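**Student:** coords please:
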Amino acid sequence: MGNHSRKKQKISNEPLAHPLGVPARFGDQEEKDEEELLLESFLFGPSDELVSVSSYKSNFVQDTTPDVEDHGQALLGRKSSAWTDTDDHSLQVSLAADKRRRKLRDALIEDTVDGREYERRLRREFEKENPSPGWARDARTLPFAGGEGKRIRTSMGSDVEEEEDPARGGEGLDYLLSQAASILETPHVKSLPHGTVAIERLRDANLSAKAEGEVKVVQFHPSPQVPILLAGSSDRRLRIFNIDGHTNPHLHTLHIPTLPFTNALFHPSGTSVLLTGPRPFYYTYDLQTGTTQRSPRGLWGTTFASNIQGSQDGSMEVCAFDQSGSVLAVAGRRGHVHLVDWRAGGGQVVGSVKMNAAAKSLWWLGEELLTLGDDSEIYVWNVGQRKCVRRWKDDGGYGSHMLGGDRSGKYLAIGSKVGFVNVYGADATHGGGGGGDRPKALKTIGNLTTAITSLRFNHDSQLLAIASNVKKDSMRLIHLPSLTAFSNWPTSSTPLGHVTSVDFSAGSEYVAIGIIFSS
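**Tutor:** This is a model prediction of the structure:
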């Protein structure tokens, strides 16, 4: 089948690029166009002619559901092709010679078919194994104005005949466009009941490449379409896994001998990973190019930084990106919190704010930065003006240790050195609460008895995971609407060990728990 520019353009619109690594390319097969090769790869898997140029052991699961734009074009209809490749009929493809193609035969004695028939059977087999979603099938039955049946294109391009529904004539395109919201709108959030939670233990995420030391941090990719998890450990290695709930294949290991990193976090854009530790420098790992870079020499060398005593900090362990990923806040010495400009790609300190005590924890809400001091005081900063707009002390005075909040700013949680967790409402960040300007905690959670070292909210603010690495099995899941702990998990028989890190996946399908088993 000869190549054609229109077919190449169509293929380029498909989501073939993988977030990690470079897409695989096909070998030299002049008799097949790119569309046939794509269909073969979906149906049969990589052939012996597939050449991988990626350094990873596995690729991500390919989403075969067409995007909204593709379905919009399908539903509005397409004219039949204005050009037909004459080589399609002369091309002969043997179905019996290759065991991967035998499933395409309609009869056991069948052997060769021409190019057009071969393409049709590839489409048929693909749509059998990857059916269109229900909403797309329903949309194809919608009526069109004009009084006659219209020809539209399915998700993979095969033509089907659509009949007009007399009972709904006259609505036509207006009706179709009025129903487009059903494709685009966010599904209704299901409320979780309190008391018990449905949870199932799966295969360990890093079973295919176990850490040789303590797991310091686990974190899921911020995009729901990229099911990967990073795990950083004390052996100075960052391992990345494809989380499918079954085999969880290992994708890559990054070793940085010069940095004993204790913190690893995805950039909000999902394109890179930041690695920091008890050193005055950091490393970034680009997920798309596979390159690693150390922070520039001028990170602390600005005129501003040279005028601040102790600005050349020896650690970057406590840090956090703002939600846009343009600014990185780094907790420094003597109450300084440095602001690193991340927009140009090479970080440089461009400003600072100062607290009265050493900064213990940081959290961003929009353009505001919340910092927790060693004296249990919380500062709310307007970063653009380098100004503290609000300041209040944590309720109870339990020795505040770390803070964190949900994405919407509905909740703020502050963990203490003795296991108590104060949960505040939106008044803690958006306005004054009870007792003057000091917000009042919605509830003090006392399920743990040792220092809180992990706080993590899930994506829809219904769950809060709290944990302590000081004592074995010290973890609880909190139901936020009722502010109560789930009673059925974890239990005394749940093998948690010492919990070092917790994270929810972007859609809360999974929760990952970094643990240490020791006496």
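**Student:** When you work out contacts or count neighbours from here on, use the C-alpha atoms and nothing else.
**Tutor:** Will do.
**Student:** Could you find the closest non-adjacent residue to residue 312?
**Tutor:** Of all residues not flanking residue 312 in the chain, residue 300 sits nearest, at 6.2 Å (C-alpha to C-alpha, 6 or more residues apart in numbering).
**Student:** Please list all residues in contact with the one you found.
**Tutor:** Listed by C-alpha atoms under 8 Å, 6 or more residues apart in numbering, the contact partners of residue 300 are 306, 311-312, 348-349.
**Student:** Can you tell me which of these comes closest to residue 415?
**Tutor:** Closest approach to residue 415 among those (C-alpha to C-alpha): residue 311, at 27.4 Å.
**Student:** and residue 36, what helix or strand is that in?
**Tutor:** Taking DSSP states H and E as the criterion, residue 36 maps to helix 34-44.
**Student:** and the gap between residue 442 and residue 425?
**Tutor:** 6 Å (C-alpha to C-alpha, to the nearest Å).
**Student:** The two: who's more crowded?
**Tutor:** residue 425 (19 against 14; other C-alpha atoms under 10 Å).
**Student:** Next, the structure of the following sequence, for comparison with the previous one:
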Amino acid sequence: MAGTELERRLRARFSRSNVGQAWAEPKNNADEDSSDDEEESFAQDLLANSDRLIAGRGGANLRPGNIFALRCKDANQHDPSKAVVRSVQFHSSGELLLTAGLDKTLRFFQVDGEENSKVHGVMLKDLPITQAAFTADDQVILSGDKPHFYYYDVQSGVVQRVPSIRNAAGKAQSTLAKFALSPNGEWIAFAASAGYIMLVSAKTKQWAADFKLNCSVEALVFSPDSRYILASGRDAEVYKFDVRHSRCVQRMYNEGGTGTTGLDISPPQPHRYMAVGSESGVVNIYDSVAATAASAGSIGVYRPKPLHAIMNLTTPATIVKFNSDSQVLAIASSEKKDALRLVHVTTGTVFANWPTQRTPLGYPFCLDFSPSSNFLAVGNDKGRVLLYRLIPYSGTRA
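**Tutor:** Here you go, the predicted model:
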């Protein structure tokens, strides 16, 4: 389905189910308003006084040092969350954004940086949402700290509850709070209890296989080709599981030795990186191809050297996320206020000028880049989804 058609259907459904309903306006306290105004003025001054901000499309050859971000209206300004925002994600075809959180509500917004109009909303009465994500065939998977999960079908508007899934031994998992979706659209990998990863068919929603870590699963992601699941936890090892053969093919030790709290792999082109965030706040960046090459013969613990070690966070790095061209890595901690940094991946250096002391991030719990990286959305503890336009990827003066 094209992005425009997806948006049209969601809007039509919203109009039918919300006739006469006034959208909520965001309510900020005086301190937050002051911070917003100061930061917007700061950004406008930068735009007015620096020719360096006229950037080409795509962020080609992004330079280290400074990156300029212009504050926009909140992405969810027309319907802020009533609790912590735990998931934000842009649709792959454009700037349709989903938000979800502990107020049990999935919302869709059309992000343009100015109006950011609400498209649709769905409430799940029995599921405080800890994660939500688009599938390749335009469903949305929604999970929480429960043994069941939901999926929302965009085309039909139907919300379907999937009861607890049992494995081959008949055992059901007690929580399905975290998951990863395979890029090819075939699989959902849930981080279940007791170190298990439960592999589920994205089409049938039926159990397919189990994988096991020697510790709790704190982070997981599929490889870009969907052949492998990479997962890590308290033992600081990244496990590589072969999906087709249902077995572990490699264990990689993350240098530093503290438990893993975040994990991401960059898009396959132009260069593949892997980022591993730890309890100490250190984020290591590896060459993904070298670090995850399948071992021949017996499985040992591989100990590659990271390309870069980022040490700008002092609390657990709960978020690590590459942008679309692998030049920017966002790292953040939900355990400390305003703890978010953007990293220039090639050099492994943090952009020094943003965020500033006047950037009112709050406690960041989730974030996502838009498909072209011109927007960065950050969900926080106040129920807001802060929106920033990244000038190097905007193509024009913003």
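**Student:** so where in the second structure does the helix holding residue 36 of the first structure end up aligned?
**Tutor:** Aligned using TM-score structural alignment, helix 34-44 of the first structure spans no residues in the second structure.
**Student:** What's residue 87 of the second structure aligned with over in the first structure?
**Tutor:** For residue 87 of the second structure, the aligned residue in the first structure is residue 217 (criterion: TM-score structural alignment).
**Student:** Next, the contact list for its match, please.
**Tutor:** 230-233, 262-264, 500-502, 514.
**Student:** Please tell me which one of those residues counts the most neighbours.
**Tutor:** Ranking the contacts of residue 217 of the first structure using other C-alpha under 10 Å puts residue 232 first, with 28 neighbours.
**Student:** if I look at it, how far off is residue 39 of the first structure?
**Tutor:** Between residue 232 of the first structure and residue 39 of the first structure the computed distance is 37 Å (C-alpha to C-alpha).
**Student:** what about burial for the contacts of residue 300 of the first structure, which qualify?
**Tutor:** The neighbour-count criterion (16 or more other C-alpha atoms under 10 Å) marks 311, 348-349 among the contacts of residue 300 of the first structure as buried.
**Student:** Narrow these to those in helices?
**Tutor:** Among those, no member falls in helices (DSSP state H).
**Student:** and of those, the nearest to residue 453 of the first structure?
**Tutor:** If you rank these by distance to residue 453 of the first structure using C-alpha to C-alpha, residue 311 comes first, at 26.2 Å.
**Student:** so what's the closest one up against?
**Tutor:** Residues counted as contacts of residue 311 of the first structure (C-alpha under 8 Å, 6+ apart) are 300, 305, 332-333, 336.
**Student:** Next up, the contacts around residue 409 of the first structure.
**Tutor:** With contacts defined as C-alpha under 8 Å, 6+ apart, residue 409 of the first structure is in contact with 365, 426, 429.
**Student:** tally of neighbours for the first one?
**Tutor:** Here the number of neighbours of residue 365 of the first structure (other C-alpha under 10 Å) works out to 18.
**Student:** on that earlier part again, ok, so of the buried ones among the contacts of residue 300 of the first structure, who is nearest residue 473 of the first structure?
**Tutor:** The nearest member of those to residue 473 of the first structure, counting by C-alpha to C-alpha, is residue 311 at 38.7 Å.
**Student:** Check the gap between the closest one and residue 202 of the first structure for me.
**Tutor:** Remark: distance between residue 311 of the first structure and residue 202 of the first structure (C-alpha to C-alpha) = 45 Å.
**Student:** again, but for residue 194 of the first structure
**Tutor:** 23 Å.
**Student:** ok, these two, which is more surrounded?
**Tutor:** Set side by side, residue 194 of the first structure and residue 202 show more neighbours around residue 194, with 17 against 10, by other C-alpha under 10 Å.
**Student:** In a strand, the more buried one, correct?
**Tutor:** No: assigned with DSSP: H, G, I helix; E, B strand; the rest coil, residue 194 of the first structure falls outside any strand and is coil.
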